[in-house]
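J.: A structural model of the following input is requested.
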Amino acid sequence: MTSRRSLPRLAAGVLGISLTLSAVPAATADARPPTAPTVSEQQVMPHLQALQRIADRNGGNRAHGTKGYADSVAYVKRALDRAGFRTRLVPFTHDGATAHNLIADWPGGDPDHVLLTGAHLDSVKEGPGINDNGSGSAAVLAAALQVAASGTKPERHLRFAWWGAEEQGLIGSKSYVSGLSGAERSRIDVYLNFDQAGSRNTRQWLVVHDDEHGETEAQQAFEAWFAERSIPTFDIGVGGSDHESFGNAGIPSSGFSTGISDCIHEACDNLANVDPKTETTSADAIAGVLHKLAATKPRH
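T.: This is a model prediction of the structure:
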């Protein structure tokens, strides 16, 4: 991911308010929102292991136009179907090969206010692409499954996506965005993207700042989540990843990356190229922020 950087950012502190139990009416206490879902290492790393196995049995990669990519889509779709998502495969053709974007909707929420969360699922032909971008794909999948398991009843509609042929020039995301009507585009409150979510030796999370739309609600939520855990963040601009397709269409964007790994676009971008702790933190952040944004009533 190559982007313009801006000043480091840390969110403000949290205001604490103390109340005695007797001061809270029973009806109010019962109406408290459910605790935000969390993601453990045991809930995210098996997805990366599965993507590695898929690459291993398909020529060492999961690239566009290969069975490795098709099997990757099938794996993610099965997991979402079992969890109760409404899934659909959206075909597109590039360089003589047909592939699919995978779209998954969680039932409920205001369809006029969509939170769209995505990551590209394909690798390059040179390697399995486990950090770039199995890590983002697995983190989004783990977060989506935890949102479902938590029984979240969102105010806004939750949609998740896994893109194909992004390594060929952001083809899958461009195809999806170009297929949206003007009304459909206007219903997307923000697009959240995650690219290389498990890089080794990560010292700060690179949170996307939308140059066109300014500091979005989602950016603030991510920075607050990390700040509450004393994890440093750094702003990067939209560009160089799947955000670009949405930004070009005027759709606000945010999300994060953990930076370019040592083995980007090489055979060594395998399971050993991902730090499990970093990957888990990323998935946990996605789940927590999605829960917060989903519970927020739309502003317009």
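
J.: When you work out contacts or count neighbours from here on, use the C-alpha atoms and nothing else.
T.: Will do.

J.: buried set for stretch 77-90?
T.: For stretch 77-90, burial by neighbour count (16 or more other C-alpha atoms under 10 Å) applies to 77, 80, 83, 85, 87, 89.

J.: In this protein, where's the longest helix?
T.: helix 276-294 (DSSP state H).

J.: and for that one, what are the contacting residues?
T.: Applying C-alpha atoms under 8 Å, 6 or more residues apart in numbering, the external contacts of helix 276-294 come out as 36-41, 44-45, 115, 135, 138-140, 142-144, 146-147, 152, 154-158, 197-200, 202, 218, 221-222, 225-226.

J.: how far away is Ser245 from Arg78?
T.: 27 Å (C-alpha to C-alpha, to the nearest Å).

J.: What of Phe194?
T.: 21 Å.

J.: show me what contacts Ser123?
T.: By C-alpha under 8 Å, 6+ apart, the neighbours of Ser123 are 61-64, 69, 129-130, 132-134, 167, 265.

J.: Just these: which are in helices?
T.: Members of the contacts of Ser123 lying in helices (criterion: DSSP H): Tyr69.

J.: I have a second one here; can you model it like the first so I can compare?
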Amino acid sequence: MKTFNVSGKKIVVIAMSAALLTGFAGCEDPRWVANKVSKAMKEKNLFDHLEALEAASVPTPDGNSITRAAGTDGYENSADYIMKTLEKHGYEVTLQEFDFRSWVELDGTTLSVNGQQLVHVRDATDDIPADYAAMSYSGSSDGAISADIAFVTPDFNFDSPDYDDTDGCEATDFDGVDVTGKVAVIQRGGCTFDSKVVNAENAGAVGVIVFNQGNDEGRKGVVNGTLGSDSAATIPAFGARYDLGKGWYDALESGAITAALSVQTQDEVVVTENVLAETKAGDPDQIVMVGAHLDSVPEGPGIQDNGSGSAAILEYAIRLKKKMKRLPVTQKNKVRFAWWAAEEAGLVGSEYYTGEVFGAYYADAQAQIMEELGISDPSELTDEQREMVEARYLEINPIKMYLNFDMIASPNYIYGVMDGDLSDTKDSPDNAYPGDFEPPEGTGHIEGLFNEFFTDKGEVTVPQALSKRSDYSGFADWGIAFGGLFTGAEKTKSAEEVEQFGGEVDVAYDKCYHQACDDINNVNSVAMEMNSRALAYVATFYAMSEDLYADDKNQQDAAPETRTLRTLAVHDGHDHEHRIGEKIKSASREVADHGHFHGDFDQDRK
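T.: Okay, the predicted model is just below:
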């Protein structure tokens, strides 16, 4: 700065460096803004939120732990903390209420086979491994049940070209198998646990044990599964280790085997709510949505699963608002934040949201097209006309992408990025989108941007199969581009991954997954901060982008200058029937039917 006197007046001249001028020019670059917001995500602030969520927990019914499960005061306290923190920083908060089926396993569950008392997952330690778990939404035993076990067509010939992994998936699998009054023992694989249990119950079974599949290392431990909140099963259902099931099968050659079991549950319909907020700035017709489930499982406080994702989004909402006030930039697209309820009950909160909100947009789109075509009955629409409806729906739906953050700070972590283009995981057994499914347009670009962030930090990433085990499922089914991060759950870490990320080989990414020990000590601070910064970088990049996919080398079928958020919805270069999921296909047959579809989630459903 220099000062001159001109005609008795002091003039101050500020010399701006070339670097400073370049910095202001960079304000128009989404990456410049994204880096600014990303660097504002600090470990201390993130852990302050995690501590608050742990403090929000309440004792479980058996008194053995604390919980934030949907339907409990622990969840309500968590939602209240999110809401008050957002309001403190100038956000308007909306609570979206809905009914859901709350299920809690009470104290006193037991399972023994041939007199050997098995170890419940709740009672396992580092020295005493778990043998079994009660499946969520299992029926109660109403006292003790003792009965012979009966196997339903297991197949241990994993390398055989005729290997059958669909035991119990069809009612005909029980033909010729006497399960009446017995405990059916069924190998995992091929369909949902609910299908196996309902089929067994219809065949006369009084209980079911699903033992793990055993066809790879990830399918040998305890099946910690769920029947889903829409299950009609009323009999007790358990999941067990593979080696136990195989041992029982071999022992049958020596005579009958008896199981004794007991499980008591609390099963009721309650009201809970999603927590929603959005920025005031940005185009309301082009919304970038960011979400995480706020609830825990009934067994524990769920600070890693999924306090980690919830805290990261909350801190991002705070930092984004502050940075937008201080930086000389204009936010291009509105950002909407969601904390989902009842994910652990079967993605209920996010499915309710997408069904209600997207279902209404689809109904409007169909009404518009029918009026333009002079058609009064939806059944008269041809396939080509249905594609017109789908294209119109994507055009008028303002939510153009969804970013999901579920378990982003596992203690034995990897940096997992959802494989949006299916280039690495199409043939994975964890891929829930086989066949002709093509992810919604833009999903691959989101994956690439996450990978760009980690590469810039000198980190590698692990492509994650699209398993439908979290809240992106409903968005994918409604044709919305999606992406997200995941640091691992019950599966074990490989030697190669230890070389890449450190940690312990052949140990679960999260040893406290869905257990009472998932408290704040179960959160890896390095992964928590890194993934939170990745979240902020990617979400801010899209919030600041008018020309969304200009640098996407994988989308050659559209001119870069036209790849905006809005053109994401109406681009006609893809087969919509494949790209748009089952939700739209169902809605196109009957717009009034917006019932829930519960896909897989982070507690295995199949």
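
J.: Between which two of the buried residues of stretch 77-90 of the first structure is the distance greatest?
T.: Across the buried residues of stretch 77-90 of the first structure, the longest distance by C-alpha to C-alpha is 16.8 Å; it joins Ala83 and Leu89.

J.: where along the stretch 151-300 of the first structure do the helices fall?
T.: 171-178, 182-186, 217-228, 243-247, 276-294 (DSSP state H, counting those that start in this stretch).

J.: Looking at the ones you listed, which is nearest to Gly108 of the first structure?
T.: It is, among these and with distance given as C-alpha to C-alpha, helix 276-294, at 10.5 Å.

J.: Now the closest one on the second structure. Mean distance?
T.: For helix 276-294 of the first structure, the mean deviation from the second structure after alignment is 1.2 Å (mean C-alpha distance after the TM-score superposition for the first structure).

J.: Quick check: closest non-adjacent residue to His157 of the first structure.
T.: Nearest residue to His157 of the first structure in three dimensions, chain neighbours excluded: Gly109, at 4.0 Å (C-alpha to C-alpha, 6 or more residues apart in numbering).

J.: who's in contact with Arg101 of the second structure?
T.: Per C-alpha under 8 Å, 6+ apart, neighbours of Arg101 of the second structure: 229, 267-270, 345.

J.: Columns mean neighbour count and distance to Gln52 of the first structure on top of the helices of the stretch 151-300 of the first structure, output as a markdown table?
T.: As requested, those are exported to a markdown table (neighbours: other C-alpha atoms under 10 Å; distance: least, C-alpha to C-alpha, whole Å):
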| stretch | mean neighbour count | distance to Gln52 of the first structure |
| --- | --- | --- |
| helix 171-178 | 20 | 22 |
| helix 182-186 | 14 | 34 |
| helix 217-228 | 20 | 29 |
| helix 243-247 | 22 | 25 |
| helix 276-294 | 23 | 14 |
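
J.: how about these, which one is nearest Arg5 of the first structure?
T.: helix 217-228 (14.4 Å).

J.: Next, the angle from that closest one to helix 276-294.
T.: Between helix 217-228 of the first structure and helix 276-294, the angle comes out at 130 degrees (axes from the mean of the first three to the mean of the last three C-alpha atoms, to 10 degrees).

J.: Out of the buried residues of stretch 77-90 of the first structure, which sit inside strands?
T.: 87, 89 (DSSP state E).

J.: Now render the buried residues of stretch 77-90 of the first structure as a markdown table, adding distance to Ala285 of the first structure.
T.: What follows is these, written out as a markdown table (distance: C-alpha to C-alpha, whole Å):
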| residue | distance to Ala285 of the first structure |
| --- | --- |
| Lys77 | 22 |
| Leu80 | 20 |
| Ala83 | 20 |
| Phe85 | 21 |
| Thr87 | 24 |
| Leu89 | 27 |
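
J.: and which of the buried residues of stretch 77-90 of the first structure is nearest to Ala119 of the first structure?
T.: The closest of the buried residues of stretch 77-90 of the first structure, once distances to Ala119 of the first structure are taken by C-alpha to C-alpha, is Lys77, at 14.0 Å.

J.: That closest one matches what in the second structure?
T.: Under the alignment (TM-score structural alignment), Lys77 of the first structure pairs with Met83 of the second structure.

J.: show me what contacts the nearest residue to that match once chain neighbours are set aside?
T.: In this structure, Met83 of the second structure finds its nearest non-sequential neighbour in Val93, 6.3 Å apart by C-alpha to C-alpha, 6+ apart. Neighbour list for Val93 of the second structure: 83, 86-87, 275-278 [criterion: C-alpha under 8 Å, 6+ apart].

J.: mind running it again at 7 Å?
T.: Val93 of the second structure is in contact with 83, 87, 276-277, counting by C-alpha atoms under 7 Å, 6 or more residues apart in numbering.

J.: Please say which position in the second structure Gly247 of the first structure maps to.
T.: By TM-score structural alignment, Gly247 of the first structure lines up with Ala476.

J.: From Lys583 of the second structure, how far off is that match?
T.: Distance from Ala476 of the second structure to Lys583 of the second structure, by C-alpha to C-alpha: 9 Å.

J.: Mind listing the shared neighbours of those two?
T.: With C-alpha under 7 Å, 6+ apart as the test, Ala476 of the second structure and Lys583 reach no residue in common.

J.: Return the distance of Asp99 of the second structure relative to Val270 of the second structure.
T.: Distance from Asp99 of the second structure to Val270 of the second structure, by C-alpha to C-alpha: 6 Å.

J.: now swap in Leu485 of the second structure and tell me
T.: Leu485 of the second structure is 30 Å from Val270 of the second structure, by C-alpha to C-alpha.
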